[in-house]
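Student: got a sequence here, can you model it:
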Amino acid sequence: MAKFEEVKNGVIFPVGEKNDVYAKYFIGQSYLNNLIADPKLSVGVGNVTFEPGCRNNWHIHHNGFQLLLVTGGEGWYQEEGKQAQFLTAGDVIVTHDGVKHWHGAAKDSWFEHLAITAGTPEWLEPVTDEIYNQLKK
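Tutor: Below is the predicted model:
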């Protein structure tokens, strides 16, 4: 049994639907509930939920940023060239314009965060099992 199973029901906001639109940029299953997707605003807010072991590909936000507000479970965040950071509820991540990074759930835990994003994402290569399986809390 995975840790933080309650996350799959939504901690603060509903989980949303299977993230089929972005599935090709994820290893494993994620869910997306777009909370703010107003074309008149230059920022979007989504509640993203990751099943255990799910993570997104390396990516970069151009002409913008990404803020992650962790609301439940356990997960990881890593910027290129830096050590991965272990994340739990209450952690806040600021990703500046042009920084290559990835984020996702721990192997044995559900994970959920709010993603506040501006700019255009450039999706890159997957985070390999070799890199992911070496992560230690």
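Student: for the rest of this, base every contact and every neighbour count on C-alpha atoms.
Tutor: Will do.
Student: residue 90 against residue 73, yeah?
Tutor: No - counting by CA atoms under 8 Å, residue 73 is not a contact partner of residue 90; they are 10.1 Å apart.
Student: the more surrounded of these two?
Tutor: Between residue 90 and residue 73, residue 73 has the larger neighbour count (other CA atoms under 10 Å), namely 27 against 11.
Student: could you find the closest non-adjacent residue to the more buried one?
Tutor: residue 111 (4.2 Å; CA to CA, 6 or more residues apart in numbering).
Student: the one you found against residue 72, yeah?
Tutor: Yes - checked against CA under 8 Å, the pair residue 111 and residue 72 is within contact range at 5.7 Å.
Student: one more to put side by side:
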Amino acid sequence: MDLKPVSPTVKTPAEAFTGDVYLTPIHTGTPPSRMTVALVRFTPGAHTNWHSHAVGQTLHVTEGVGLVGIRDGSVLRVRAGDTIVCPPGEEHWHGAAADTFMSHLAMLEALPDGGDPTSWLEPVTDEHYREANQRS
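Tutor: Below you'll find the model as predicted:
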């Protein structure tokens, strides 16, 4: 058994996120485990770019209200306690609702070859985000 100290929180890069988003690494597995877990905190209105994960991603909302959208236009309004499973290769985005903070645990698997399991794409347009807040 290992007790790992708390890792420093970092501000996420502007090229992959809109608004202020902070990430605290929790766990990076050592082989044979490939699990990666982070606590991600979104300020009101902050969200990711469109992206996908080669092996999928699981999000568990720990605080606040957020949105998760996929390419077909579907948007889920999520709350503390909700768990969202994004299948491998599904292009999606997620973040806080316009008027509240949202935090979630982001859980995914690293690739066996050590490559990046996340494919970052274009930003979510302001119009798309605004519409998502209104209809969900």
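Student: overlay them and tell me the TM-score.
Tutor: TM-score of the superposed chains, computed with TM-score structural alignment, normalised by the length of structure 2, equals 0.83; 122 aligned residues with a CA RMSD of 1.7 Å.
Student: before we move on, the earlier item: could you find the counterpart of the residue nearest to residue 73 of structure 1 in structure 2?
Tutor: For residue 111 of structure 1, the aligned position in structure 2 is residue 102, judged by TM-score structural alignment.
Student: okay, now its match: neighbour count?
Tutor: Neighbours of residue 102 of structure 2 (other CA under 10 Å): 28.
Student: go on, residue 122 of structure 1?
Tutor: 13.
Student: what of residue 80 of structure 1?
Tutor: Residue 80 of structure 1 has 12 nearby residues by other CA under 10 Å.
Student: same deal with the one 3 residues further on?
Tutor: Other residues near residue 83 of structure 1 come to 10 when the count uses other CA under 10 Å.
Student: now check structure 2 for the residue matching it.
Tutor: So residue 83 of structure 1 corresponds to residue 74, using TM-score structural alignment.
Student: what's the answer for residue 54 of structure 1, then?
Tutor: Match for residue 54 of structure 1 (TM-score structural alignment): residue 46.
Student: cool, and residue 96 of structure 1?
Tutor: Residue 96 of structure 1 maps onto residue 87 in structure 2, by TM-score structural alignment.
Student: so its match makes contact with residue 70?
Tutor: No - using CA under 8 Å, residue 87 of structure 2 is not in contact with residue 70; the gap is 11.0 Å.
Student: and for these two, which residues touch both?
Tutor: With contacts defined as CA atoms under 8 Å, 6 or more residues apart in numbering, no residue is shared by residue 87 of structure 2 and residue 70.
Student: in structure 1, what stretch matches stretch 18-25 of structure 2?
Tutor: Counting by TM-score structural alignment, stretch 18-25 of structure 2 corresponds to residues 27-34.
Student: other residues contacting that stretch?
Tutor: So stretch 27-34 of structure 1 is contacted by 14-19, 23, 44-51, 53-57, 126 (CA under 8 Å, 6+ apart).
Student: quick check, distance from that stretch to the centre of its chain.
Tutor: 9 Å (CA atoms, centre = their mean, to the nearest Å).
Student: contacts only, for the closest residue to residue 107 of structure 2 other than its chain neighbours.
Tutor: Leaving aside its chain neighbours, residue 107 of structure 2 sits nearest to residue 37 (4.6 Å; criterion: CA to CA, 6+ apart). Contacts for residue 37 of structure 2 (CA under 8 Å, 6+ apart) come out as 25, 26, 27, 28, 105, 106, 107, 108.
Student: counterpart of residue 37 of structure 2 in structure 1?
Tutor: Under TM-score structural alignment, residue 37 of structure 2 pairs with residue 45 in structure 1.
Student: the helix or strand containing that match vs structure 2, average offset?
Tutor: Using DSSP states H and E, residue 45 of structure 1 maps to strand 44-50. Superposed on structure 2, strand 44-50 of structure 1 shows a mean distance to its aligned partners of 0.3 Å (mean CA distance after the TM-score superposition for structure 1).
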